[in-house]
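K.L.:
no sequence for this one, just the structure:
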């Protein structure tokens, strides 16, 4: 079978890149003798993920990843020809839609979430219109649909009318090294280099509108006066909500204690997680929430939004708060800062919860989804397909 990675622009498509690459490595580790997998990708994949390319037969097309129109063309011209030449039984499309002209081969589709349909105000009108047309067609075309959480799968069934027996949750997972907290010396180094207070609250995401930084900044302002030894650290690059976040920080009265780091090296992020007094995730919308899982594995107590997939991920291991409840966020964070016993319990529960999510389990679920698709009758013809969603 083939895996269509023409949508995967390294360093641009975000968490879906990490999820997909990690699962493919997991499939290789499984060593399933009934699955022979080939990759179809941009040439950039060889440079960004040489270790992945080394594990699979890989066919690439020389296109610049940011040239979206050319990628769409490649998916509707080069890809079908390459698929037919390889005589594949199935093709997996992890990028969210099934391309037009899929080469007459049955499809497996991954839908990471339906945010463009559920929160259209966060996207361009062109993208929303495009996905409103293409997502339902792709869902009807695919024999099997995988989603990164059960919550996302339920939403796909509800919004797109997909029978639940065609939806296979393939959850994010961690490798064992994710549970190795950064050494105390590394935490001290990062704290000194960044000029942080003795304790800090961390939110490690780009400033997208749905990530809801403003609520967290306002909650921090509410507890800053009573907790003078605590800073707020916001890592991640600038997104479409950057101006709103900057304005909220300027108005909060504690802006000097809000640290904007931009993107940080992985070693620094690990140290920030390991040393955090709390990690906050007030996001309004998540198909899964990998950052929450990584925080729990690193031994950080978590406060998360009671929204979409986050409750599924954290279970009872974190404090849940309504996304826009500023007073609730201030109270939940203050409780972790003031109660060492609660903090220790949250850390222990989070670590235990994180052990339930392994990349090996995700890879097994994906392999089972492939096998289920191979056993299903053929889907509708190519006219039901869409184009690249990247």
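P.N.:
Noted; the coordinates are in hand. Note that this is a predicted model, so its numbers are computed, not measured.

K.L.:
from here on, contacts and neighbour counts on C-alpha atoms
P.N.:
Noted.

K.L.:
count of residues packed around the nearest residue to residue 96 once chain neighbours are set aside?
P.N.:
Nearest non-adjacent residue to residue 96, counting by Cα to Cα, 6 or more residues apart in numbering: residue 111, 4.7 Å away. Residues near residue 111, counting by other Cα atoms under 10 Å, number 23.

K.L.:
in the stretch 201-350 of the chain, which spans are helices?
P.N.:
Counting by DSSP state H, counting those that start in this stretch, one finds helices in the stretch 201-350 of the chain at the ranges 213-224, 242-251, 266-275, 290-297, 310-314, 326-338, 340-354.

K.L.:
nearest to residue 62, of those helices?
P.N.:
helix 266-275 (29.5 Å; Cα to Cα).

K.L.:
count of neighbours near residue 75?
P.N.:
26.

K.L.:
Can you give me the buried ones in the helix or strand where it lies?
P.N.:
Applying DSSP states H and E as the criterion places residue 75 in helix 68-76. For helix 68-76, a neighbour-count test (16 or more other Cα atoms under 10 Å) marks 68, 71, 72, 74, 75, 76 as buried.

K.L.:
Also stretch 332-341?
P.N.:
Going by 16+ other Cα under 10 Å, stretch 332-341 has these buried residues: 332, 333, 334, 336, 337.

K.L.:
Give me the contact list for it.
P.N.:
Residues outside stretch 332-341 that contact it (Cα atoms under 8 Å, 6 or more residues apart in numbering) are 223, 277, 278, 301, 303, 319, 321, 342, 343.

K.L.:
sorry, back to before: which one of the buried residues of stretch 332-341 is nearest residue 12?
P.N.:
Using Cα to Cα, the buried residues of stretch 332-341 come closest to residue 12 at residue 333, 32.1 Å.

K.L.:
The closest residue to residue 115 other than its chain neighbours: how many residues sit nearby?
P.N.:
Spatial nearest neighbour of residue 115, excluding adjacent residues (Cα to Cα, 6+ apart): residue 285 at 7.2 Å. Residue 285: 23 surrounding residues under other Cα under 10 Å.

K.L.:
can you check residue 82 too?
P.N.:
Using other Cα under 10 Å, residue 82 is surrounded by 16 other residues.

K.L.:
Use this one as the comparison:
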């Protein structure tokens, strides 16, 4: 039996990691419903698992949930424990797999509270010590893990992320007028998607945008809920009438608002993968983003890349995105995004889990 931590998939307001776990579970279940799998959550999943897959709900507050899950693992003795979105539980009675999302806390601890940075460092270091296999969401993440913890590259498999093609596509723009009315959006705006905190860089982005904007009839729209450190500064900057803070909104609305923008801007300071970049390319947006290895891995030659610390570069990039974006560049983005699917992510993940299960049987 494979025991999976599905808590992120059961959260009502999903962002990157939560969507990854949600879509991964659905795709894996669709591909191999015959596997004996228990998905443990703190509330019921909003989709029905097929075949031999079961959703076991442990109705316990999030604080201490993993300790209670450990008791279930002790009682059931699964062959494999898989934590796709968070740390492995305190008690791991079997072989285990953990997904490594990014190491921003390791390379840039100043972007986190001391408590959070220490916790993530402990969790990731422990995973490198006890997990049978590790999954990395990007090749850059794999290299970061190897460099930070000096582990064998053969223990890590890259399983790139994806996005919901049914929601994020060129047809999303059909709903833009309804979204303009509902959220009071102007005719012309740039959009940024991501949790609002220091790591995602919205404060610097807003300052650069307002310096560049001048008297132009272009606003900046931020989609994403409050994150950790740095939100107060971002929120204060959004009091400018040309900055629109929408908070967390459902995917269908986010896709429509993205599709109605003139450009997507992404000033993140550190990224493990960058799902919003894929979503922006999929709806047909020109893109400006931080020049980070993981984003180059995802975006290829489609985005305009910027040294995120250089305000002058951002201002030049805003000019370029308004004057140099071509239909050919946008078409390349749509084509590139089309190659990233949750089915592919699930297939690669299942190969790792099944290889461990097969070794257990021998």
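P.N.:
Thanks, I have it. Computed from a predicted model, the values in this text were never measured in an experiment.

K.L.:
Can you give me the TM-score here?
P.N.:
The pair, once superposed, lands on a TM-score of 0.90 when counted by TM-score structural alignment, normalised by the length of structure 2; 359 aligned residues with a Cα RMSD of 2.5 Å.

K.L.:
re the thing from before, so which of the helices of the stretch 201-350 of structure 1 gets nearest residue 14 of structure 1?
P.N.:
Counting by Cα to Cα, residue 14 of structure 1 lies closest to helix 290-297 out of the helices of the stretch 201-350 of structure 1; the figure is 11.4 Å.

K.L.:
Report the inter-axis angle for the one helix or strand residue 24 of structure 1 maps to versus helix 290-297.
P.N.:
Here residue 24 of structure 1, judged by DSSP H and E, is contained in helix 15-30. When axes from the mean of the first three to the mean of the last three Cα atoms, to 10 degrees is applied, the directions of helix 15-30 of structure 1 and helix 290-297 differ by 60 degrees.

K.L.:
how big is the offset of helix 15-30 of structure 1 relative to structure 2?
P.N.:
Superposed on structure 2, helix 15-30 of structure 1 shows a mean distance of 1.3 Å to its aligned residues (mean Cα distance after the TM-score superposition for structure 1).

K.L.:
returning to that earlier point: take the contacts of stretch 332-341 of structure 1 and lay them out in CSV including distance to residue 268 of structure 1 and neighbour count.
P.N.:
CSV is the format used below for these (distance: Cα to Cα, whole Å; neighbours: other Cα atoms under 10 Å):
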residue, distance to residue 268 of structure 1, neighbour count
223, 26, 18
277, 16, 23
278, 16, 28
301, 18, 33
303, 21, 23
319, 25, 21
321, 28, 21
342, 26, 13
343, 22, 20
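
K.L.:
what's the closest of the residues you listed to residue 181 of structure 1?
P.N.:
Nearest to residue 181 of structure 1 among those is residue 301, at 13.1 Å by Cα to Cα.

K.L.:
Aligned to the closest one, what sits in structure 2?
P.N.:
Counting by TM-score structural alignment, residue 301 of structure 1 lines up with residue 286 in structure 2.

K.L.:
same deal with residue 10 of structure 1?
P.N.:
Structural correspondence for residue 10 of structure 1 with respect to structure 2 (TM-score structural alignment): residue 11.

K.L.:
who's in contact with the nearest residue to its match once chain neighbours are set aside?
P.N.:
Spatial nearest neighbour of residue 11 of structure 2, chain neighbours left out: residue 18 (7.2 Å); criterion: Cα to Cα, 6+ apart. Residue 18 of structure 2 makes contacts with 8, 9, 11, 85, as judged by Cα under 8 Å, 6+ apart.

K.L.:
For residue 245 of structure 2, give its distance to residue 221 of structure 2.
P.N.:
Distance from residue 245 of structure 2 to residue 221 of structure 2, counting by Cα to Cα, to the nearest Å: 6 Å.

K.L.:
residue ranges for the strands of structure 2, please.
P.N.:
2-5, 37-41, 53-57, 80-83, 95-100, 133-136, 156-158, 189-193, 219-223, 243-247, 263-266, 287-290, 304-306 (DSSP state E).

K.L.:
I'd guessed residue 278 of structure 1 sits against residue 220; true?
P.N.:
No - counting by Cα atoms under 8 Å, residue 278 of structure 1 does not reach residue 220; the two are 11.9 Å apart.

K.L.:
contacting residues for the closest residue in space to residue 182 of structure 1 that isn't next to it in sequence?
P.N.:
Spatial nearest neighbour of residue 182 of structure 1, excluding adjacent residues (Cα to Cα, 6+ apart): residue 271 at 5.2 Å. If a contact means Cα under 8 Å, 6+ apart, then residue 271 of structure 1 has 181, 182, 183, 186, 187, 190 as its contacts.

K.L.:
List the buried residues for stretch 231-246 of structure 2?
P.N.:
In stretch 231-246 of structure 2, counting by 16+ other Cα under 10 Å, buried: 231, 232, 234, 235, 237, 238, 242, 243, 244, 245.

K.L.:
Over to stretch 128-147 of structure 2?
P.N.:
Buried, per 16+ other Cα under 10 Å, within stretch 128-147 of structure 2: 128, 131-142, 144-146.

K.L.:
And for stretch 342-352 of structure 1?
P.N.:
For stretch 342-352 of structure 1, the neighbour count (16+ other Cα under 10 Å) marks 343, 346, 347, 348, 349, 350, 351 as buried.

K.L.:
Run through who's touching it.
P.N.:
Taking Cα under 8 Å, 6+ apart as the rule, stretch 342-352 of structure 1 contacts 179, 296-302, 314, 316-318, 335-337.

K.L.:
between those residues, which has the most around it?
P.N.:
Counting neighbours by other Cα under 10 Å, residue 301 leads the contacts of stretch 342-352 of structure 1 with 33 neighbours.

K.L.:
Surely that residue touches residue 320?
P.N.:
No - in this structure residue 301 of structure 1 lies outside contact range of residue 320 using Cα under 8 Å: 11.8 Å.

K.L.:
For the corresponding residue of structure 1 for residue 133 of structure 2, give me its contacts.
P.N.:
Taking TM-score structural alignment, the alignment pairs residue 133 of structure 2 with residue 144 from structure 1. Counting by Cα under 8 Å, 6+ apart, residue 144 of structure 1 touches 107, 108, 109, 166, 167, 168, 369, 370, 372, 373.
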